[in-house]
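A.B. asks: all I have is the shape, not the residue letters:
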């Protein structure tokens, strides 16, 4: 069934996601503070709105995709009063679990409904509509949002109550960050031991070392032609975004009193890497910093 959707945040992720909703037959009212992002989205059929409040006022469901928790909460303070009573707010940003729960509370206080639904899959997944959504909130809210999530991705999982989607996201990305460091260290060790990248890949990709960081986003050029390593680490999932997600995981580990040496160390390594690489390199480029630490150049 066609819906009128307000989409706030039309950047590298939000723009393609909004475009996929248009392709699925929905009317999408879009807003972003960056005019060029609005223009690109408009080319894909998104109707520009003069303000976030104007977009929300004309919609039956609101999707947000913003950089951080304070952006989401600030926006909610601005737009909740403009929405129709009972409107469902679906936040696809990756933010702190506590901020997600606060967003749910503010929506409920304003007479609205909420779902936190962060994504995995990066810009490539956003463009191809192959994202995975991790949703937190009520069963009814998830059921209502699910057709739209499936228009933007290949899989949606209801993870539990408010904040559960964010919890699943940071746990998943902690696994990914630690895995990428391990795979990168293994390739640097293999280089020292005289192994070719292809030989190590051919063994590990079909043995117990197999993982997504190896088989899909391989950190060295050659074995996986589609990996960013073959494009000088032009980002699919930028180093800065991995550093952000691991920072959220590290905060949750500390607040929860969880002893997790690898998760905390991965957060430190990616924070340092992101200071240099920022948005310009894929997170798999951390293999370069591992080589540098060993005095290697490849």
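C.D. replies: Perfect, I can see it now. Owing to the predicted nature of the structure, the values given are computational and were not obtained by experimental measurement.
A.B. asks: going by C-alpha atoms from here, please, whenever you check contacts or count neighbours.
C.D. replies: Will do.
A.B. asks: state the number of residues packed around residue 212.
C.D. replies: 13 (other Cα atoms under 10 Å).
A.B. asks: A further structure is provided below for comparison with the first:
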């Protein structure tokens, strides 16, 4: 069994690290959020007080952080991973970040003598808890193969994507499609309801017809239909509107860099921005349905923003 360093014990990282513990690995975890640290400790993670303590003697280090700025700080800071880990340690960043930051981490790690892969995930909190995430792993073939062995207890699928940053590229494009699907699902669900269709009957039809999507099956925005949906719990976050807005903005930035028009994606980003501006950054992203059904209270200031570096 391996010694694992884990940095970022938030909504995703907390469950992911617990699955490594359940597989028999020793996991030392660090996060800035005391509540996340306490929850991870209850799941068997050995919690520590610094990045240096988390990476000391580790065979592999995983990071699961909200944004590129957090990943840069954790890896490149004077008290960061590259400053304290042994060069024999494999480094795996499972954050969803911009391609530029991912390339900077690859370059810095290589210059310092480390093996590094970008390995973002898809599957949400439910997938993190169940150990069924899809990992998209970019980097040199040797480190990618090494990483797959450590990833296995957390994953339903481990897919090599190619060279450096291709894992991030795959994740950005996937999430662009996800959030467009979520917006479309919200519009279809509200229209079906207003046309007099029973919401369960409509979901039963759409889920086996051409309107089907992961968003429909997992995040259906009408309450009382899909057990895993945040719509059943006043949109308590499974994936926040703030993070959805961040992810779709990553796609828009990449599209601009490559001269790719994203007219639908840019419109959906504006919808998430309205949620954030109305004070709902910390609510679930499926609350986008409130822009369709008219229930959004614009500018009401509710829903605290998520700012902890441990949330992901």
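C.D. replies: That came through, no problem. Remember, predicted model here, so these are calculated numbers, not experimental data.
A.B. asks: report the TM-score for the pair.
C.D. replies: The TM-score (TM-score structural alignment, normalised by the length of the first structure) is 0.93; 294 aligned residues with a Cα RMSD of 1.9 Å.
A.B. asks: residue 164 of the first structure: neighbour count?
C.D. replies: Neighbour count of residue 164 of the first structure, defined by other Cα under 10 Å: 22.
A.B. asks: from residue 102 of the second structure, how far out is residue 8 of the second structure?
C.D. replies: Separation of residue 8 of the second structure from residue 102 of the second structure (Cα to Cα, to the nearest Å) stands at 17 Å.
A.B. asks: mind checking which of the two has more residues around it?
C.D. replies: Just comparing residue 8 of the second structure and residue 102: by other Cα under 10 Å the higher neighbour count belongs to residue 8, 31 against 26.
A.B. asks: and the more buried one, how far is that from residue 284 of the second structure?
C.D. replies: Taken as Cα to Cα, the span from residue 8 of the second structure to residue 284 of the second structure is 20 Å.
A.B. asks: relative to residue 219 of the first structure, how far out is residue 289 of the first structure?
C.D. replies: 12 Å.
A.B. asks: who's more crowded, the two?
C.D. replies: Comparing residue 289 of the first structure with residue 219 by other Cα under 10 Å, the one with more neighbours is residue 219, at 30 against 17.
A.B. asks: which helices and strands does the biggest strand by length in the second structure pack with?
C.D. replies: If you go by DSSP state E, the second structure has its longest strand at strand 155-162. Under the contact criterion of 3 or more Cα pairs under 8 Å, 6 or more residues apart in numbering; DSSP states H and E, strand 155-162 of the second structure touches strand 133-138, helix 141-151, helix 166-194.
A.B. asks: could these go into a markdown table alongside distance to residue 4 of the second structure?
C.D. replies: Shown next, in a markdown table, are those (distance: least, Cα to Cα, whole Å):
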| stretch | distance to residue 4 of the second structure |
| --- | --- |
| strand 133-138 | 18 |
| helix 141-151 | 9 |
| helix 166-194 | 21 |
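A.B. asks: quick one: map residue 90 of the second structure onto the first structure.
C.D. replies: Mapped onto the first structure by TM-score structural alignment, residue 90 of the second structure lines up with residue 88.
A.B. asks: how close does its match sit to residue 161 of the first structure?
C.D. replies: 15 Å.
A.B. asks: likewise for residue 39 of the first structure?
C.D. replies: For residue 39 of the first structure, the distance to residue 161 of the first structure - Cα to Cα - is 36 Å.
A.B. asks: what lines up with residue 222 of the second structure in the first structure?
C.D. replies: Using TM-score structural alignment, residue 222 of the second structure lines up with residue 220 in the first structure.
A.B. asks: wait, its match touches residue 230, no?
C.D. replies: Yes: with contacts counted by Cα atoms under 8 Å, residue 220 of the first structure reaches residue 230, the gap being 7.5 Å.
A.B. asks: higher neighbour count, the two?
C.D. replies: When residue 220 of the first structure is set against residue 230 and neighbours are counted by other Cα under 10 Å, the residue ahead is residue 220, at 27 against 16.
A.B. asks: how about the secondary structure of the more buried one?
C.D. replies: Secondary structure for residue 220 of the first structure, judged by DSSP: H, G, I helix; E, B strand; the rest coil, is coil.
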